[in-house]
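*Asks:* can you look at this prediction? I've put the sequence above it.
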Amino acid sequence: MQRNTAKPRADWQRKVEVDGLTFHSPEDLAEQGAVYWDESAFYSFNADEIDTLESAANELQTMCLAAAQHIIDTKRYADLTIPPEAIPLIERTWNSEPPALYGRFDLMYDGSGPPKLLEYNADTPTSLIEAAVTQWNWLNECHVGSDQFNSLHERLVAKWKDIAPFLQQPVHFASADSEEDVLTVAYLRDTAQEAGLATAQLLMEEIGWDNGARRFVDLEDQPIRTLFKLYPWECLLAESFGPDAIATYDRTTWIEPIWKMLLANKGILPILWELYPNHPLLLEAYFDDPHAMRSYVRKPLLSREGANITLVAPGASTKTEGRYGEGRFVCQQAAPLATFPAADGSARYPVLGLWMIDQECGGMGIRESRTPITGNLSSFVPHLFR
């Protein structure tokens, strides 16, 4: 595994916008002289390293499913602050196995030892367009003859075809009103359409409620029978329409299904450590208390994009701000992230996102930051292997 410098394509902005990646240069990063899509560098791997990462992600998926079964069997919902009204649906959907689509493991790795799980984005992962499309097109233009760990687009289309018989069409796609979320959903909608499904797209705030029929409707007052929602379950249940979603759950096929709340919660990390102590793919983790760890990362159960993270080390600590600071948290061992020098001599800290489609790993995207905490503005850097 190496970090390599490269000369960006002269018209790279136009090319990535054609891919659907219009948020390549946000103002907050531009003020730092940086960009989100950063092809001034790329990571290279050998085939054995790619095999290691793929095998690790597949093993972690098996372990996480076993951990979800453990939570259900032992009723450990309070540890994850799961709302009581969601529990019967979690158990029912876990047993009935309704359609589920994707997730993303975030791993630390430097090529010299086993990857380590940082967290699992099992409900609402983003960074998908850049992983599935933009870095693939970059590879084919800039590095002909090299390969990339990336079959995401083909696997997504295949998964939609696989679950199509269980979906009432059109499949509605919804998200919050943010550029990245809307475009991520638009891309997923494209993969569903390529699979032959009828689709529609709207914002979460545009979803209506037909009180007479007791069901959700779209802007044309048509019933929403299948909904892919890029919107966290815990946020959805806290909305005014949350009780309606619970009461009428069986009238809509929800993707992702509600049982994914178990895996998208940071509480899965200490539970995995309990079930698989000292496993080479895991970092030591506990609920609320660091125990004997002197260096650790404190994470709220439901934080996202590096918000409200505290990195604690002897004599020092680093903290990020955000809106997830209330409630329970986990403490996870602070193993040092891989560090690579950039062209200007400063350090870069990569986190590898391993994408799961249909319970199997289908590709990788890399976010790198200038600090040990990966956040919403961390750059996406493409990769290849030889």
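*Replies:* Structure received.

*Asks:* contacts, neighbours, all on C-alpha from now
*Replies:* OK.

*Asks:* so which elements touch the helix or strand hosting Ala158?
*Replies:* According to DSSP states H and E, Ala158 maps onto helix 152-163. Counting contacts by 3 or more Cα pairs under 8 Å, 6 or more residues apart in numbering; DSSP states H and E, helix 152-163 packs against helix 179-194, strand 347-357, strand 360-369.

*Asks:* can you tell me which of those comes nearest to Glu39?
*Replies:* Smallest distance to Glu39 across these (Cα to Cα): 11.7 Å, for strand 360-369.

*Asks:* the closest one vs strand 347-357, what angle?
*Replies:* Interaxial angle of strand 360-369 relative to strand 347-357 (axes from the mean of the first three to the mean of the last three Cα atoms, to 10 degrees): 160 degrees.

*Asks:* beyond the helix holding Ala158, next helix or strand please.
*Replies:* That would be, after helix 152-163 and using DSSP H and E, strand 171-175.

*Asks:* now find how far off-centre that following strand is within its chain.
*Replies:* Distance of strand 171-175 from its chain centroid, counting by Cα atoms, centre = their mean, to the nearest Å, is 17 Å.

*Asks:* before we go on, here's another structure to hold up against the first:
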Amino acid sequence: MRRVPLAPRPDWQDQVERLGFAFHTLDGQTYWDESVAYAFTLEQIERDIEAPTEAIEQLCFAFIETALRDEAILTRLAIPAAQWDFIRESWQRGDRNLYGRLDLAYDGKGPAKLLEYNADTPTALFESSVVQWDWLEQAMARGMLAPGCDQFNSLHERLIAAWAQLREPTPYRLHLACVQNSNEDKGTVDYLMDCAVQAGLDARFSYIEEIGLLSDGRFCDGANQPIETLFKLYPWEWLFREGYAANLATSRCQFIEPPWKAILSNKGLLACLWEMEPGHPNLLPAFFEGDPRCASLSPRHVRKPLYSREGANITLIERGQVLDQDDGPYGAEGFVLQDAALNLFETGGRYAVLGSWLVASQACGLCLREDASPITKNTSRFVPHYIEA
């Protein structure tokens, strides 16, 4: 694994905008950064990223089985008791999931360590799938990279295939929704809708704020059309607090991601996995805050809210002193403490976190976010990667 400085394409903005990538710059700061790329060997991808990603996914599935039989676990995860049966029934039905992203610490030597699982509402998908693949092809065509380089990236094909499977056994109407006033969320949903249409689905968009409730208990879009299947780029923990939360289980709606993802999209998962598999090579020691076992953590550790987005309210601590932190609105439900990853990639004062993508629970893509801070935030830059020829 190497960090490789490269000259950006002189017309890079035009090139990414022709793909429909409208949020390459956020609040006047570059988000898509092709002045650098990360190079991997094929062995590093297959042995240290792909295989551990799928192993962690299977570990998560085993944990769901345990959690659904143990109300104490569901309570510690701060999942409302009123939704427990809704989640159980989703798992028992075998509701299919679409995608997720494991954030990993990895410096090229291995083993990769799980930092968190973005199981419910991960973004950075379009740039991972389409934009960095287009960059790779142009980088080789323009002589910036040697011919024959590759990329860990079959996201586009896997997403179309996964949508096609979700369509079976009979076609249905699909709604996709996100909040208003978020270009990043809208771009992610637009891309997923395009993949769904390519898979043959009748797909239409609606903002979350437009969704209502019909007299028969079904959800509907702004045109009062019933919602049969809903992809929602909106976290389950937020939905559980909405005024219509009591209608979720009776709405006859298929949700993507499914309700059982609420168990995995929670940083309490980190403590639970470590308790289930202490010493696992791809896990970091982690405990719920207040657990006496927190005393066994390294002097350098991280405090994370059970629910958090894009680094908000995460604090890096060493021997009781705060080294770095990011503010935000989260933490009311509690925190976990996790050992700091010693193998977080760092060079020249730049830190990189790997995002390993899963589609239908199969590892199939990679993205990297880079920052001057060890905490990955909304402002962290997206940088492309390639597999050396």
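*Replies:* Great, that's in hand. Computed from a predicted structure; not experimentally measured.

*Asks:* in the helix holding Ala158 of the first structure, what's buried?
*Replies:* Of the residues in helix 152-163 of the first structure, Leu152, His153, Arg155, Leu156, Val157, Ala158, Lys159, Trp160, Lys161 count as buried by neighbour count, 16 or more other Cα atoms under 10 Å.

*Asks:* residue in the second structure matching the second one?
*Replies:* Same thing as His153 of the first structure. Counting by TM-score structural alignment, His153 of the first structure lines up with His156 in the second structure.

*Asks:* give the closest residue to that match in space, chain neighbours not counted.
*Replies:* In space, and not counting its chain neighbours, His156 of the second structure is closest to Ser129: 5.9 Å by Cα to Cα, 6 or more residues apart in numbering.

*Asks:* how deep is the counterpart of the one you found in the first structure tucked in, by neighbour count?
*Replies:* Under the alignment (TM-score structural alignment), Ser129 of the second structure maps onto Ala132 of the first structure. Ala132 of the first structure is flanked by 24 other residues according to other Cα atoms under 10 Å.

*Asks:* and for the one 3 residues further on?
*Replies:* Residue neighbour count, defined by other Cα under 10 Å, stands at 25 for Gln135 of the first structure.

*Asks:* same check, this time on His172 of the first structure
*Replies:* 24.

*Asks:* list the residues that contact the counterpart of it in the second structure.
*Replies:* Aligned counterpart of His172 of the first structure in the second structure: His175 (TM-score structural alignment). Going by Cα atoms under 8 Å, 6 or more residues apart in numbering, His175 of the second structure touches Ala203, Arg204, Phe205, Ser206, Ile227, Glu228, Thr229, Leu230, Phe231.

*Asks:* next step: those residues restricted to strands.
*Replies:* With DSSP state E as the criterion, strands contain Ala203, Arg204, Phe205, Ser206, Thr229, Leu230, Phe231 from among those.

*Asks:* please report how far the second one lies from Asp190 of the second structure.
*Replies:* Between Arg204 of the second structure and Asp190 of the second structure the computed distance is 10 Å (Cα to Cα, to the nearest Å).

*Asks:* and the fourth one, by the same measure?
*Replies:* From Ser206 of the second structure across to Asp190 of the second structure, the span is 11 Å (Cα to Cα).

*Asks:* go on, the third one?
*Replies:* The spacing between Phe205 of the second structure and Asp190 of the second structure, counted by Cα to Cα, is 8 Å.

*Asks:* any residues touching the helix holding Ala158 of the first structure, and which ones?
*Replies:* Contacts of helix 152-163 of the first structure (Cα under 8 Å, 6+ apart): 99, 101, 131-133, 188, 191-192, 194-197, 355, 357-358, 362-363.

*Asks:* try stretch 128-145 of the second structure
*Replies:* 6, 16, 19, 21, 146-151, 153-156, 365-367, 384-386.

*Asks:* that older thread, what distance separates the helix holding Ala158 of the first structure from the centre of its chain?
*Replies:* 17 Å.

*Asks:* and that helix with strand 347-357, angle?
*Replies:* 30 degrees.

*Asks:* after superposition, how close is helix 152-163 of the first structure to the second structure?
*Replies:* Averaged over the aligned pairs, helix 152-163 of the first structure sits 0.7 Å from the second structure after superposition, using mean Cα distance after the TM-score superposition for the first structure.

*Asks:* part of a strand, is the residue nearest to His156 of the second structure?
*Replies:* No. Applying DSSP: H, G, I helix; E, B strand; the rest coil, one finds Ser129 of the second structure to be helix, outside a strand.

*Asks:* residues near Pro99 of the first structure, how many?
*Replies:* 19.

*Asks:* check Glu220 of the first structure too.
*Replies:* Neighbour number of Glu220 of the first structure under other Cα under 10 Å is 7.

*Asks:* the equivalent of it over in the second structure and Tyr207 of the second structure, how far apart?
*Replies:* Aligning on TM-score structural alignment places Glu220 of the first structure opposite Ala223 in the second structure. Noted for Ala223 of the second structure: a distance of 12 Å to Tyr207 of the second structure, by Cα to Cα.

*Asks:* residue range for stretch 111-120 of the second structure in the first structure?
*Replies:* Going by TM-score structural alignment: stretch 111-120 of the second structure matches residues 114-123.
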